[in-house]
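# I would like the atomic coordinates for the input below:
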Amino acid sequence: MNKSVYRVIGVMSGTSLDGVDLVDASFTKNEGDWHYKIHKSETKSYTKDWYHVLKHLVSKSIEELQEIDEAYTPYLASMIQDFIVVNKLTGIDAICSHGHTALHQPDKGMTYQIGNLPSLFEILKTPIVCNFRVQDVALGGQGAPLVPIGDKLLFSKYDFCLNLGGFANISTDIEIHRIAFDICPVNIVLNHYVALLGFDFDDKGSIASTGDVNLGLLNALNALEFYKKAAPKSLGLEWVKLEIFPLIDSFQLPVKTVLRTFVEHVAIQISTVINQKEQAQVLVTGGGAYHSFLMSRIKEKTSNKLILPEPTLVEFKEALVFGFLGVLKLENEVNCLSSVTGAKQDHSSGIIFND
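Okay, here's the model as predicted:
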């Protein structure tokens, strides 16, 4: 399939478990350059039952994950179908879906995203492009992050593209190569601890802003081995459960102190990265961009300019880019960069279901 204009649905479910992000977007290729337009967008929240299931995936065996996958795929398909019907969408070339990460241990050659079964096509009767991470891991890569190809081709005017979701990840050009990596956890930790107070998230950081920084915990977090590693590197929920939660819990601190300290940790780790360039323009997207207190702490530690785009892009950039990854796959163009993931070579990743 080679076209100058593609109309696709991009689908993304992230580690923060706030739901499934869907975008109806078009991508146009003009003299070698790609341009995008978002027509419709929506986040469909998970039911309480599915939220509970997805939150505990890392404790499941492969066999259990496969059973969950069999149930999750039609559930995901129903969300996509509802998005199509409500918005009266027609002329869709493909549905490009990330699925939901159930297992990510690239150092062991393993990654598994549920919701990428052939039944997705059987239900939706529309070409599906999915399972973007597996091939990269098979080629020795981290399988993450995958968004940087979109950063490079769609958002090249920014020096850094920073996403604040379950994890903070960033991409930038170093000489002629795009590099990208996970910086640190963000919402996956903040939401975990604010839930102890009965909230889904800390709105604008209002609770964190009332706490005190615990220097002992802050120093222990900043000393974690992951931060000493060079890119490419990526994080998963498994690492958070193994390294972050036990460390924080060992200090037995009030929740507001934990939140305040972790915000400071995130601000330090992010500013350390973006301060490697001077007078840089930093595009900030993801739910964490609305954490006003975190944003203020990052701004305090950098002279670079943090740019928040319009809300649709803040909230749906990752779903948009996974739609774009699908388009590149349909074009048989590179959509996964070895300079980012550490794979043996650049490649066109993903699986297509269309019959």
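
# From here on, just use CA atoms for contacts and neighbour counts.
OK.

# Which stretches in this protein count as strands?
Remark: strands assigned in the chain by DSSP state E are 5-13, 20-30, 33-44, 94-97, 100-105, 110-114, 128-130, 160-164, 167-174, 177-185, 281-285, 305-307, 351-353.

# Relative to residue 314, which of those is closest?
Residue 314 lies closest, by CA to CA, to one member of the strands of the chain: strand 281-285, at 4.1 Å.

# For the comparison step, fold the sequence that follows:
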Amino acid sequence: MNKREVFVIGLMSGTSLDGIDLVYVKFRKDDYAFFDILHAETVAYSKEWKQLLQNAIHFSSEELLVLDTTYGKHLGGVIDNFIHNYKIEKIDFIASHGHTILHQPEKGITLQIGSGEEIAKITKQKVVCDFRTQDVTLGGQGAPLVPIGDELLFSEYDFCLNLGGFSNVSFHKNGGRVAFDICPVNIVLNFYANKIGLEYDASGKIASEGKINKQLLEALNSLDFYKIAPPKSLGLEWVQQEIFPLIDSLETDISVILTTFVEHIAIQIATVIKNSDSVLITGGGVFNSFLMSRIECYANVKIKQSSDALINYKEALIFAFLGVLKIDNQVNCLKSVTGASKNHSSGVIFLP
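Presented below is the predicted three-dimensional model:
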């Protein structure tokens, strides 16, 4: 790919199941930091798809194979609509993260569904996907993958922090990029908001009115994961095994749970970004103003808001960028971040 500019559709589906994020981006090949998000959209999941993706962790391998194909067809249709709606003509390729169903890198397991073959067939475009498997095969965590984008697209910031289903961070330290998952965020907050009939706790209003369960807060902050040195990553399995049973054993009031968990998130994030005024924060959690105020309080910082496009679509943007690097056979996975045996260019390419 020797052109000066490259046009890519990137898509991401996060663990919080907000929907499928799509971006249409133009990258400049001589300086990746000069990019334009030309179009962006989130396509919400139907109730049926949400339930299917939530329950897929319990599927058999045969059922997962079928779901991989079905979900790939769904993604293909969503991308086709996106291309049609925005009258997009120039497309060099599509880069898809897929949706994570299983992530247990310590057992050599990671699975992102959404067949690249089906997407390529439906859209009639080249597709790059499956960015995590190779890293896990090389002994890495397969996550986080965004830091190479942080390094090359957003180097002016001391910390790049994402608040999605989980919070993750990346920063430069001792001549290399360090990155890891910090703690769960929306995957827990939304789960308990759902119990009282809400999709999420808008702006953290319910959490802002509750009380803190000090015993629960202490138990959460004492979990073993927080004592492990990076590289480290989290998955839904860990939340189901460690977080939900712990919360349910110590508290039943939803407002108290939300307040206490927001406090827990803020404490864990503050241990990483404390006293830094150069933090790029993105992801849906940014719109939880109560959570943001608690992070600012514990970290002793005033966080500047970035653009809505960056807050909402940074991960989809960076998966588009990972695709650019893969197509050019450049490193897009850093061993300093994932713990893999070497830096490498990860992803699988499907032709239409």
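
# where does the TM-score land?
The TM-score (TM-score structural alignment, normalised by the length of structure 2) is 0.98; 352 aligned residues with a CA RMSD of 1.0 Å.

# Redo the strands of structure 1 as TSV? Include mean neighbour count and distance to residue 258 of structure 1.
Shown next, in TSV, are these (neighbours: other CA atoms under 10 Å; distance: least, CA to CA, whole Å):
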stretch	mean neighbour count	distance to residue 258 of structure 1
strand 5-13	25	26
strand 20-30	21	28
strand 33-44	16	29
strand 94-97	28	35
strand 100-105	22	26
strand 110-114	20	31
strand 128-130	28	37
strand 160-164	25	19
strand 167-174	21	17
strand 177-185	22	14
strand 281-285	22	24
strand 305-307	16	25
strand 351-353	19	41
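
# Show me what counts as buried in the longest helix along structure 2.
Counting by DSSP state H, the longest helix found in structure 2 is helix 61-85. Residues of helix 61-85 of structure 2 classed as buried by neighbour count (16 or more other CA atoms under 10 Å): 64, 67-80, 82-83.

# any idea how far residue 272 of structure 1 is from the equivalent of residue 301 of structure 2 over in structure 1?
Alignment note (TM-score structural alignment): residue 301 of structure 2 maps to residue 304 of structure 1. Note on residue 304 of structure 1: its distance to residue 272 of structure 1, by CA to CA, to the nearest Å, is 12 Å.

# Tell me which of these two has more neighbours.
Each of residue 304 of structure 1 and residue 272 has its neighbours counted (other CA atoms under 10 Å); residue 304 has more, 18 against 14.

# ok, that one - contacts?
Listed by CA atoms under 8 Å, 6 or more residues apart in numbering, the contact set of residue 304 of structure 1 reads 274-275, 278-282.

# and if we set it to 7 Å?
Listed by CA atoms under 7 Å, 6 or more residues apart in numbering, the contact partners of residue 304 of structure 1 are 278-281.

# which of these show up in structure 2 as well?
For these, the aligned pairs still in contact in structure 2 (both residues aligned by TM-score structural alignment, their matches' CA atoms under 7 Å) are 278-280.

# ok, those residues vs residue 237 of structure 1, which is closest?
Checking these one by one against residue 237 of structure 1 (CA to CA), the nearest turns out to be residue 280, at 30.5 Å.

# Tell me what angle the longest helix of structure 2 forms with strand 109-113.
40 degrees (axes from the mean of the first three to the mean of the last three CA atoms, to 10 degrees).
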